[in-house]
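pasted the sequence and its predicted model underneath.
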Amino acid sequence: MADLRDDVREGGSDAPPVARLAKRRRVAQQGRIVLGPERLVGCEVRDLSRTGAKLRVAPEIALPETFPLVIAAHDLRTLTVRLRWRRGDFAGVTFEP
């Protein structure tokens, strides 16, 4: 069962709480969404946990169901992620195994 101690309201105070599987921490890391062999889209990783992340990406960028995400932190990491929600400039993703 999800850890309900870390509930947040995605999309405003009227939205129902979303249960988190892991505690997220705020970050401000640069990322790149890989949409094809010649197409990278810049994004900002805003929250990060062991199971997923919250991305800031331009709303006009269409995101597929799954895609590679490159995160520039202390090192470069490429992770396959699954899109879980999208609202305006933000998108929530979970990490695929």
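Arrived safely. Worth saying up front: this structure is predicted, and the values here are computed from it rather than measured.

C-alpha from now on. contacts and neighbour counts both.
Noted.

tell me the buried residues in the helix or strand hosting Arg77?
Assignment of secondary structure by DSSP states H and E places Arg77 within strand 76-87. Using 16 or more other CA atoms under 10 Å as the test for burial, strand 76-87 gives 79-83, 86.

gap between the following helix or strand past that strand and the chain center?
With elements assigned by DSSP H and E, the helix or strand that comes after strand 76-87 is strand 90-95. Using CA atoms, centre = their mean, to the nearest Å, the mean C-alpha position of strand 90-95 is found 3 Å from that of the whole chain.

next up, a structure to set beside the first:
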Amino acid sequence: MREHNASGPDQRGRRTPVIEKGTLKLGLFKKVQCEIRDLSSGGARIVTPNGMDLPEEFSIRIARQKRARPCLRRWQSGRETGIEFI
């Protein structure tokens, strides 16, 4: 287990457990609904329907936010995916 260095910045930010709706934009015309399970300033953990494979780069619009954010897929396990905002 990796220890957090209290003197250095946490690059991912503190994760906050949430249950929110989001929309993934995959290419020009494809949109997929997702559920956001935790959120930080640097990324999120999302759940997609049927564990669909996501591309390495896409955008996400979180329901309470006004605009979509570009992101990278960092890991994927079943229906859960970790994303980093870019």
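Nice, thanks for sending it over. Keep in mind that what you see is a predicted model, and the values were worked out from it rather than measured.

and the buried residues of strand 76-87 of structure 1 as JSON lines, adding distance to Val34 of structure 1?
Formatted as JSON lines, those follow (distance: CA to CA, whole Å):
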{"residue": "Leu79", "distance to Val34 of structure 1": "10"}
{"residue": "Thr80", "distance to Val34 of structure 1": "10"}
{"residue": "Val81", "distance to Val34 of structure 1": "11"}
{"residue": "Arg82", "distance to Val34 of structure 1": "13"}
{"residue": "Leu83", "distance to Val34 of structure 1": "13"}
{"residue": "Arg86", "distance to Val34 of structure 1": "17"}
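
pick out the most distant pair among those.
Of all pairs drawn from those, the widest gap by CA to CA lies between Leu79 and Arg86 and measures 18.7 Å.

now do the contacts for the aligned partner of Glu80 of structure 2 in structure 1.
Taking TM-score structural alignment as the alignment basis, one finds that Glu80 of structure 2 is matched in structure 1 by Phe90. The contact partners of Phe90 of structure 1, taken as CA atoms under 8 Å, 6 or more residues apart in numbering, are 54-59.

lining up those with structure 2, which overlap?
On the basis of both residues aligned by TM-score structural alignment, their matches' CA atoms under 8 Å, what survives of the contacts of Phe90 of structure 1 in structure 2 is 54-57.

now, which of these sits nearest Val18 of structure 1?
Checking these against Val18 of structure 1 by CA to CA gives Lys54 as the nearest, at 13.1 Å.

and that closest one, how many residues sit next to it?
23 (other CA atoms under 10 Å).

leaving out the residues flanking it, which one is nearest to it?
Gly92 (4.6 Å; CA to CA, 6 or more residues apart in numbering).

contact partners for the closest residue to Val57 of structure 1 other than its chain neighbours?
Closest residue to Val57 of structure 1 in three dimensions, ignoring its sequence neighbours and counting by CA to CA, 6+ apart: Cys43, at 4.9 Å. With CA under 8 Å, 6+ apart as the criterion, the residues that contact Cys43 of structure 1 are 30-33, 55-58.
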